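> My questions are about this predicted structure, shown below with the sequence.
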Amino acid sequence: MIQDLRYTILFLFILSTTYTSAQSLRKLMEMPPRIIESKWEQTPEGGTELNYYNEDLCSYYLFRENDRSYNLNPGKNTVFRIEKGSNANNPFKNSSRYMFFRGQFPKDFKISTPYALPVKAGKETKWQIALQESAKTMIFQIQEGDTIYATRRGVACTTVLPQQLLIYHPDHTFAAYLMMSQNFIQGGEEIMTGQPIGIAGVLGVSISYFFLDNNKFDSNGPLGYPYSHFTPVFRTDKGDIKLDEKVAYKSAIDDELIMLEMTKREKKKFQKQKYSK
């Protein structure tokens, strides 16, 4: 009861500060300045093409009103080409409202995909809903100063604030790690499940899981907030389960979970490195 009161007081304190978790989540989803650049360029054959250069290692979605929209993968993305001597219509000459969003629409999203708890294997934690968040976010109770571990494999996206961490998973879902006092990870780093990623803050760590939702768009653009949030299944000593709120569970990060989304070559390398130590 004393511990619950302590967390209630801390919630009220955070709500009154400038850097609340909710503000951090909104800030986290902003596209970093100059991360995407568009250029009309000549082709070797004498034509022209419109290229978008994505300097992040996470994907972005380019929405163009009443026109085609495009997935912008890391690096060069050619979205339109005019061959030499062609009289093809160029839709990009016409004005159009356009917007960028982090991510792509998931193709193979499975709610049953198991995640790790954000604590060391064998250690217990419990969670509760972050009431100050407008979108569903889980606050995991971790002792201030303890290490936070990645709950799933992915790549770290570029963020505006250094203590924020946004991980993009192979199925185009995201995990946003908020309220950390320290972030070990740089944008572009490949992250493994169970890898140390930061240090817990006063309240532990808040994690929000979400994806860019195709059902929240129409021909005019996004219908409000374009992401859907979900609660994953977590691997515990009791199996892969949905966690009840405010109930303690013990982390069970095993090799099977770590290698879940690895290629055969990556699995072989991981096992070789592990057993050579």
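Happy to help now that I have it. None of these values were measured; they are calculated from a predicted model. Numbering: from 1, shown residues only.

> Could you use CA atoms for every contact and neighbour count after this?
Noted.

> What residues sit buried inside the lengthiest helix in the chain?
In the chain, with assignment by DSSP state H, the single longest helix is helix 2-15. Buried residues in helix 2-15, counting neighbours by 16 or more other CA atoms under 10 Å, are found at 11, 14-15.

> quick check: angle from the next helix or strand after it to helix 2-15?
As assigned by DSSP states H and E, the chain's next helix or strand after helix 2-15 is helix 21-28. Between helix 21-28 and helix 2-15, the angle comes out at 50 degrees (axes from the mean of the first three to the mean of the last three CA atoms, to 10 degrees).

> So for helix 21-28, what gets flagged as buried?
21-22, 24-25, 28.

> which of those residues lies closest to Phe230?
Nearest to Phe230, judged by CA to CA, of the buried residues of helix 21-28 is Leu25 at 15.0 Å.

> try it against this one:
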Amino acid sequence: MNASDKTVKDKLILLTGGSSGVGKATALGIAQKGAKIVIISRSAERAEKALHEIAQKTGNDRGDYLIADLSSQSSIRKVADEFKQKYGHLHVLANLAGGIYFDKQMTIDGIERSFAINYLSHFLLTNQLLDILKESAPARVITVGGNPIFIKHAKINFNNLQSIDQFVGMNAAGQAMYARVFFAFELARKLQGTNVTSLVFNPGVIKSVLTANSPWYIKLIAAFYEPFAKEVCEVGAYLATSPEVENKTGIFFDDKKQVVPFHEKFDLAIGEKLWGISEELIK
């Protein structure tokens, strides 16, 4: 069967962060549509619990999981190899994992933790899986990019890219999230002509444990939004499965609407510079 003739049920979709938050909410939406999902989680227990819940709610029990620590580059390389050995094809890679860290922490690779998990892990994993994505084309990469209202105020400060100097957790997460947007656009540019596309999106307000260890004032803000939080990330599931976006690339989506609030700021030189630095950081 030609890849372009595949139905949603024929597609294999790999998601990071699939055991909670946006990752789980997107996995749930994708499973409802019948596709096979594989989630990457740090914990087998949490992955099994999430897949059991997804199967109960959707009737789709085809889910699988792989274990990886996204703060470790060797772990990311290992899980990419494991995936390719086990499956041999990949139609959608969903870069969805993330976290907010209010204390400065360094990973085993000497990278600030927020930057490593929120941004660099996706850069590395995507590059490790580009060969199988191209072989499985048409294929796509979707990356969560946050709310345009907040993220537009973030900056790429190349003098403090990892936010190590004068560390502030929310600022570090914001810069890493903004880097993901530049990454998604630059990836789209680099993949032109390959039949692999790159899209970035705002998931909206999703049920999450993201602020569980946050200061009281962050929890207060989170509590305000909690009644509006959704269990299913519809835009994520839409971008992962819909044939309507098969040929679209380099676009920011907000609630299924195409918006490009970052194109004015998307300086080609910044995207290229960030890509080059990222290559150096993953050795």
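Received the coordinates, thanks. Predicted model only: the values in this text are computed from it and were never measured.

> tm score of chain vs chain?
Once superposed, chain against chain, the TM-score is 0.21 (TM-score structural alignment, normalised by the length of structure 1); 99 aligned residues with a CA RMSD of 6.2 Å.

> and of the buried residues of helix 21-28 of structure 1, the nearest to Glu41 of structure 1?
Leu28 (31.9 Å).

> That closest one contacts Leu166, correct?
Yes - assessed by CA atoms under 8 Å, Leu28 of structure 1 is found in contact with Leu166 at 7.4 Å.

> What segments of structure 2 are strands?
12-16, 36-41, 64-67, 92-95, 139-144, 196-202, 251-254, 257-259 (DSSP state E).

> Same list, those strands, but as TSV with mean neighbour count and distance to Glu272 of structure 2 please.
Listed next are these as TSV, based on neighbours: other CA atoms under 10 Å; distance: least, CA to CA, whole Å:
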stretch	mean neighbour count	distance to Glu272 of structure 2
strand 12-16	24	25
strand 36-41	24	28
strand 64-67	18	31
strand 92-95	27	20
strand 139-144	26	18
strand 196-202	26	16
strand 251-254	23	18
strand 257-259	12	22
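
> Quick one: closest of these to Glu82 of structure 2.
That would be strand 64-67 among those, by CA to CA, at 8.1 Å.

> quick revisit: by contact count, what packs against the longest helix of structure 1?
Using 3 or more CA pairs under 8 Å, 6 or more residues apart in numbering; DSSP states H and E, no helix or strand is in contact with helix 2-15 of structure 1.

> And the helices in the stretch 51-200 of structure 2?
73-87, 113-115, 121-135, 148-151, 169-190 (DSSP state H, counting those that start in this stretch).

> Compare the ones you listed and report which one is nearest to Phe224 of structure 2.
If we rank the helices of the stretch 51-200 of structure 2 by CA to CA, the stretch that ends up nearest is helix 148-151, at 16.5 Å.

> How about residues contacting the closest one?
174, 177-178, 202, 261 (CA atoms under 8 Å, 6 or more residues apart in numbering).

> Closest to Leu93 of structure 2 out of those residues?
Closest to Leu93 of structure 2, out of all of the contacts of helix 148-151 of structure 2 and judged by CA to CA, is Asn202, at 16.3 Å.

> just checking, that closest one touches Thr143?
No - if you go by CA under 8 Å, Asn202 of structure 2 and Thr143 don't touch, sitting 9.1 Å apart.

> just to revisit the earlier point, make CSV from the buried residues of helix 2-15 of structure 1 and add distance to Tyr115 of structure 1 to it.
Formatted as CSV, those follow (distance: CA to CA, whole Å):
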residue, distance to Tyr115 of structure 1
Phe11, 26
Ile14, 27
Leu15, 29
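
> just curious, which of these is nearest to Ala176 of structure 1?
Ile14 (17.9 Å).

> now, which of the buried residues of helix 21-28 of structure 1 sits nearest Tyr7 of structure 1?
Ser21 (14.5 Å).

> Could you report the distance from Asp139 of structure 2 to Leu130 of structure 2?
Heads up, residue 139 of structure 2 is Ala, not Asp. 10 Å (CA to CA, to the nearest Å).

> if we can go back for a sec, closest to Lys250 of structure 1 out of the buried residues of helix 21-28 of structure 1?
Ser21 (25.4 Å).

> is it true that that closest one touches Val205?
No - the pair Ser21 of structure 1 / Val205 is not scored as a contact, 9.8 Å apart, by CA under 8 Å.

> before we move on, back to that, kindly reformat the contacts of helix 148-151 of structure 2 as a markdown table containing distance to Ser74 of structure 2.
Below are the contacts of helix 148-151 of structure 2 laid out as a markdown table (distance: CA to CA, whole Å):
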| residue | distance to Ser74 of structure 2 |
| --- | --- |
| Gly174 | 25 |
| Met177 | 22 |
| Tyr178 | 25 |
| Asn202 | 29 |
| Pro261 | 35 |
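
> Buried ones only from those, please, as a ChimeraX command.
Only the buried entries of those go into this ChimeraX selection, using 16+ other CA under 10 Å:
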select :174,177,178,202
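
> quick one: which of the contacts of helix 148-151 of structure 2 is nearest Ile270 of structure 2?
Among the contacts of helix 148-151 of structure 2, and counting by CA to CA, the member closest to Ile270 of structure 2 is Tyr178, at 11.6 Å.

> what's the neighbour count on Ile277 of structure 2?
13 (other CA atoms under 10 Å).

> Let me fix that, I meant to ask about Thr125 of structure 1.
Counted with other CA under 10 Å, Thr125 of structure 1 comes out at 20.

> With Gln23 of structure 1 as the reference, measure out to it.
Distance from Thr125 of structure 1 to Gln23 of structure 1, by CA to CA: 25 Å.

> same question, Leu72 of structure 1
26 Å.

> what do you get for Leu10 of structure 1?
Plainly put, Leu10 of structure 1 is 16 Å away from Gln23 of structure 1 if you go by CA to CA.

> before we move on, what about Asn54 of structure 1?
In this view, Asn54 of structure 1 and Gln23 of structure 1 are 25 Å apart by CA to CA.

> With that, I have no additional questions.
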